[in-house]
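Novice: What shape does this take:
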Amino acid sequence: MCLGNVHAANVPVGFADRLIATGLNSPTSMTILPDGRVLVVQQNGIIRTIKNDALLPGNFYAVPNVDSFSERGCLGITADPGFATNHYLYIYCTVKEGATSHNRIFRVTESNDVAVPGSEQLILRLPNVPAGVQWHMGGALRFGPDGKLYVAVGGQEDLREPVETSNSQNLANPFGKILRLNPDGTVPPDNPYINTAGAYSYNYNLGLRNPFAFDIQPGTGLMYINDVGAGTWEEINRGQPAVNYGWPAYEGDNNDPRYTNAVFSYSHTTGCAITGGAFYNPLNTQFPASFTGKYLFADFCNGTIRTLDPANPTVAADFVSDIANPVNLAVAADGSVYYLARNQNVGDSADVGSVSKIVFTNSQVPRITQSPQSRTVFLGDPITFTVAATDATSIQWQRNGVAIPGATSTSYTIPQTTAADNQAIYTAVTTNSFGTATSAPAVLTITSNRFPVPSITTPAAGAGFNAGDTVTYSGTATDAEDGTLPASAFTWRIDFMHDTHSHPFMAETTGQSSGSVIVPGFEADAPNTWFRLYLTVKDAAGQAETVFRDVYPFGQLSELNPVGTPRNGEGPIELNMNNGEAAAGDGSTISLGRIPYAKGIGVHAPSDIRYDLGGTCTGHFLADVGIDDIAQGAGSVAFQVLLDGQVAFDSGVMRGTDLRKTVKLSIAGVKELRLLVNDGGDGNTLDIANWAGARVSGCPVPTPAPPPSTTPPTTPSTETPNPSPLGAGGGGCSMRPDGTFDPTLPGLILAALASVVWRRRKSVR
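Specialist: Prediction:
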């Protein structure tokens, strides 16, 4: 059992990544105070203090009446420019008020590492969150050199609305905007829309989707806004008064003079959600001079921090990689860079968030990229500790500071643990010609208490859903010592999954063995979506175990019978995998732009598939199309969709280097859906094409008919997978059965089968 899947980041030579704090519950933001203390905001409203790089045991503050449903919650914090004398802190949270919720900015006063009781002062109450909206709250806060408080507010729309009716384009509300206000909450008289009839007077600019983070450069006042995109582009926008950034008309660059282009944007081939951002202008420069003035930004999905030069913002430079879900960045006065990671991309519990910092050491000693993790195992079970380091020429494992004879590889295994191993401390010393580096210590705890065994009963394996359905969840759990566990031992959670990232939906709910929830229409236009239901049970001794089940929307074409035998350029069409060679079932996971799909149809040009819809559907046909990554940039094809014999979609020639295209077509009353793929005119070598995530909505719920080639390329075990760098140690923390970690493809194997229930062991809490 592990204390959290904290994976050391990959940093350049001369830098070091140091873990500062773990055990944080869904952290969202942080601020560094002038004296070096770090305040970390959790989505649930609990604010923690890090002092001298150690997490203090108590809370700084617990915000009352927080609504942390889905992406609501406490999302931003910043210190007053005069903090050294007034000790003011400003916080952005979603709070409940009767039957409604709203976001508000309020101020508290700090004293002796906690908020002064009764010091909370309301600064600005925003309008109620629109009914039913769960995502895109924004929340970042920064002070500008003008002394004004700037606030990022999300569009507070779950779906892409028409331009004419969208929140982001409506000056009468604060949604999808940057706001500008005086520190006391009053309106600055020089705000850009102060004299615009009907405008929300705090608005500074508009046309943003979900400005999750932004920063203002010390000295220059340059503002960069990280706007999380929808299906294709992520943006960094220059914050200016009275400009319109174009959402929902556009994401990425456009040639429309009504809208201001981003200073930098990148496609979803290199990430999917831009999060933390910070200018590197510390009081004391620690990094090399080339970093000064650069903008650092993180991507939640591919786990990177990159740098952008404001003087030439055309190309971003790689800096740090292999971070598990970074959400926030901050530059300390001493020049180190702190980052906040949620570490939740592969089914972790809520309490695995972490704070780390990057420092410049100017040393070429080995760099520890993966320390062994503290573990709890049953007496007599085996345990494996793993370390990873770059530039190491030798490794020596130690037990309680004493070298273990023969333990000189990247992993160390105890075949059978004994009582004498309890509380033993294991470290790995890595060496090269420049010196040594020692891993963080891992404590081994031996228990005679067996882990509980949870099981999800409903939704059943293979079940589906439609938006608006009421989904019932239930489960059972037994324990070797306690027998059948009561409802008080159960905790449930639901996340919505989209491509390679997740969105919280139902927060952790404890004390019931069953319940129900109405499934919203989140990302209803995106083919690659599903929800993941987690069940964690805890026995009387505190041992916990988690299982989860993936549930996909109804109407997956891979579960419907085509008319006759489809035509395909090489072997049969493949279901829920790409097209391999001539044999059925010889494909691998569908992947477009390094984004994996558990559902879809893999073909090889020329291909022709027909489905009889019977004229009974009222919704849409959805799919992402493109050449599979397995072609490594080769191949050229053209996709067509015919509805009752009429061409409704034509992709044109797509090559292996092209971005995926999303198809959304109304199929109301359509009788025949026909999917064609032809070669691009240069032969069909490596024309490995995907109808990724292909499904129909608004159709009568089908009875799935299992076809002959549904066997996935790898059948994962229902037991604890093998260890991986993401959760090192002896089984139980890894969520990848292949023993590898690739932050650009989180959940690649996990998403392979909705019918598999995966298990991982959690830490004792």
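Novice: Please make it C-alpha for all contacts and neighbour counts, starting now.
Specialist: OK.
Novice: where exactly do the strands run in the stretch 401-550 of the chain?
Specialist: If you assign secondary structure with DSSP state E, counting those that start in this stretch, the strands in the stretch 401-550 of the chain sit at 402-403, 411-414, 424-432, 435-438, 442-447, 453-458, 464-465, 470-479, 483-484, 490-498, 501-510, 514-518, 529-538, 544-553.
Novice: and the angle for the third one with strand 442-447?
Specialist: Following axes from the mean of the first three to the mean of the last three CA atoms, to 10 degrees, one obtains 150 degrees for the angle between strand 424-432 and strand 442-447.
Novice: Return the set of buried residues in strand 424-432.
Specialist: Neighbour counts using 16 or more other CA atoms under 10 Å place 424-432 of strand 424-432 among the buried residues.
Novice: That one packs against which elements?
Specialist: In this structure, strand 424-432 packs against strand 394-399, strand 435-438, strand 442-447, with contacts taken as 3 or more CA pairs under 8 Å, 6 or more residues apart in numbering; DSSP states H and E.
Novice: and of the ones you listed, who's closest to A694?
Specialist: strand 442-447 (45.1 Å; CA to CA).
Novice: That closest one to strand 394-399, inter-axis angle?
Specialist: Using the same axes, to 10 degrees, strand 442-447 lies at 40 degrees relative to strand 394-399.
Novice: name the helices or strands packed onto strand 442-447?
Specialist: Applying 3+ CA pairs under 8 Å, 6+ apart, one finds that strand 442-447 makes contact with strand 375-378, strand 424-432.
Novice: Now render those strands as TSV, adding distance to A21.
Specialist: Written out in TSV, the entries for the helices and strands packed on strand 442-447 read as follows (distance: least, CA to CA, whole Å):
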stretch	distance to A21
strand 375-378	17
strand 424-432	18
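Novice: Now show me the structure for the sequence below, then we'll compare the two:
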Amino acid sequence: MKLHYSTYFLICFISFLSCAQAKKEKASKETYQVVVPELHIPWGFVFLPDNSMLITEKKGELIHFKDGKKTLITDLPEIELRGQGGFMDLKLHPDYINNGWIYFSYASPEGEGEGSNTAIMRARLENNKLIDKELLYKANPNSTRAEHFGSRIVFDNNGYLFFTIGDRGDKDTNPQDLTRDCGKVYRLHDDGRIPEDNPFYNTPNAKKAIYTYGNRNPQGMKIHPETGEIWTHEHGPKGGDEINIIKPGKNYGWPKVSYGVNYIGTKITDYTELPGMEPPIHYWVPSIAPSGMAFISSDKYPGWKGNLLVGSLKFQYVSRCILKDKKVLSEEKILEGLGRVRTLVQGPDGYIYVGIENLGIVKLLPED
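Specialist: Predicted coordinates:
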């Protein structure tokens, strides 16, 4: 496996803007248990039918965690570690127990141009090796830029495969151009075929797999457990992180509309909304740098059923979003100060599991 480290500068900033939505600043009393220790950047993880776990480490490792032991899976594709890119999300096929397909996203150097771009692959697991590897989608061209690879994966209730790819730091070219990859949400059949009813399938020169466009860098995506709708969140610039509900063919506005500004404080746009562009159902100013999300559909946490959880990389907490009629009424910070929250999963036991950088995967325990 090739791991290429490029120079990557994180821009730190302080925002004095006020938040656009009501928040509860009180921290909760929930506690946690570390179930998988000593992980660096656990980008994605899934539970296998035997309750063991598969975990992606951004640096390019796939870990099988079972009975307290970590085993590295071999025969991975070529993964390039470049800034925010590396080994990213992971999902099981809805019928995994019968077909064994595992889906994952990663920064791939294959294809046109220097650098890398987001790829979606499926494979099966046998004797701690990946076999039957199939590349389903590869964004082109490659880029040497270090930011905005996306990339979350979900299956909807009809068995379609959805995934996100960020704008790769090229806001003026990629997100609004249907002939180019990046800054989009995509839809495929589970075997990589492009559905003929995709919204731009018959649009001349368009990338036929595109489902929505005008997206900046979505790093959260989940299916609503009651409505079946696809919810995402995405990073804004300095301010303007968003929660969106994904609808076919819609334009989510980036960079023509935004609640944020450039990192140096200059304007990106004069508009927070425009005709023909989908507004977010919620946004954050200042930005929290959201990553990972999960709906609570179990009864493990009294009074929390129906809530949405969103991880914060920047402020190192989980935001419990109380929802009503597709609006965030208020937020409560939980699991503060443990580290950058990368991903959240409701496990088969109904408990919430949280991947936290430089810590591991923790299980959120209800208040006594």
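Novice: What does the TM-score come to for these two?
Specialist: Comparing the two superposed chains by TM-score structural alignment, normalised by the length of structure 2, the resulting TM-score equals 0.83, with 328 aligned residues with a CA RMSD of 2.1 Å.
Novice: Look up which helix or strand G150 of structure 2 falls in, please.
Specialist: When elements are assigned from DSSP states H and E, G150 of structure 2 belongs to no helix and no strand.
Novice: Show the contacting residues for the counterpart of it in structure 1.
Specialist: By TM-score structural alignment, G150 of structure 2 lines up with G138 in structure 1. Contact analysis of G138 of structure 1 by CA atoms under 8 Å, 6 or more residues apart in numbering lists 75, 152-155, 210-213.
Novice: Distance of G138 of structure 1 relative to I518 of structure 1?
Specialist: 24 Å (CA to CA, to the nearest Å).
Novice: for V471 of structure 1, same thing?
Specialist: In this structure, V471 of structure 1 and I518 of structure 1 are separated by 6 Å, where distance is defined by CA to CA.
Novice: Same drill for the two, tell me which one is more crowded.
Specialist: It is V471, of V471 of structure 1 and I518, that has more neighbours when counted by other CA atoms under 10 Å, with 15 against 12.
Novice: Walking through the stretch 51-200 of structure 1, point out its helices one by one.
Specialist: Under the criterion DSSP state H, counting those that start in this stretch, the stretch 51-200 of structure 1 carries helices at the ranges 83-86.
Novice: For the aligned partner of P348 of structure 2 in structure 1, the count of nearby residues, please.
Specialist: Using TM-score structural alignment, the partner of P348 of structure 2 in structure 1 is A333. A333 of structure 1: 18 surrounding residues under other CA under 10 Å.
Novice: Check the one 3 residues further on too.
Specialist: Residues within reach of S336 of structure 1, counting by other CA under 10 Å, total 19.
Novice: so what's it closest to, chain neighbours aside?
Specialist: Closest residue in space to S336 of structure 1, ignoring its immediate chain neighbours: V359 at 5.1 Å, by CA to CA, 6 or more residues apart in numbering.
Novice: Check the burial of the one you found by counting its neighbours.
Specialist: Neighbourhood size, V359 of structure 1 [other CA under 10 Å]: 19.
Novice: my hunch is that it is in a strand, does that hold up?
Specialist: Yes. For V359 of structure 1, which was evaluated using DSSP: H, G, I helix; E, B strand; the rest coil, the result is membership in a strand.
Novice: Surely it is in contact with A16?
Specialist: Yes. Taking CA atoms under 8 Å as the definition, V359 of structure 1 is a contact partner of A16 at 5.4 Å.
Novice: contacts for stretch 271-279 of structure 2?
Specialist: Outside of stretch 271-279 of structure 2, the residues that reach it under the criterion CA under 8 Å, 6+ apart are 244, 250-253, 256-259.
Novice: so how far is that stretch from its chain's centroid?
Specialist: When distances are taken as CA atoms, centre = their mean, to the nearest Å, stretch 271-279 of structure 2 is centred 23 Å away from the chain's centroid.
Novice: buried sites along it?
Specialist: 272-273, 277-279.
Novice: hmm, back to that, tell me the residue in structure 2 aligned with the residue nearest to S336 of structure 1.
Specialist: Matched to structure 2 by TM-score structural alignment, V359 of structure 1 sits across from L365.
Novice: surely its match meets V34?
Specialist: No. Contact status for L365 of structure 2 versus V34: not in contact, 10.6 Å apart, counting by CA under 8 Å.
Novice: and the residue lying closest to G68 of structure 2 once chain neighbours are set aside, how many neighbours?
Specialist: Nearest residue to G68 of structure 2 in three dimensions, chain neighbours excluded: V36, at 7.6 Å (CA to CA, 6+ apart). V36 of structure 2 sits with 19 neighbouring residues when counted by other CA under 10 Å.
Novice: Surely V36 of structure 2 is in a strand?
Specialist: Yes. With three-state DSSP as the criterion, V36 of structure 2 is located in a strand.
Novice: Tell me who's in contact with it.
Specialist: For V36 of structure 2, the contacting residues are 65, 68, 360-362, by CA under 8 Å, 6+ apart.
Novice: If we use 10 Å, what do you get?
Specialist: 53, 55, 65-66, 68-70, 355, 359-363 (CA atoms under 10 Å, 6 or more residues apart in numbering).
Novice: A197 of structure 1 too?
Specialist: A197 of structure 1 makes contacts with 171-172, as judged by CA under 10 Å, 6+ apart.
Novice: Indicate which one of the strands of the stretch 401-550 of structure 1 is closest to A317 of structure 1.
Specialist: With CA to CA as the measure, strand 501-510 is the member of the strands of the stretch 401-550 of structure 1 nearest A317 of structure 1 (22.9 Å).
Novice: can you name the residues of structure 2 that that closest one overlays?
Specialist: Taking TM-score structural alignment as the measure, structure 2 aligns no residues with strand 501-510 of structure 1.
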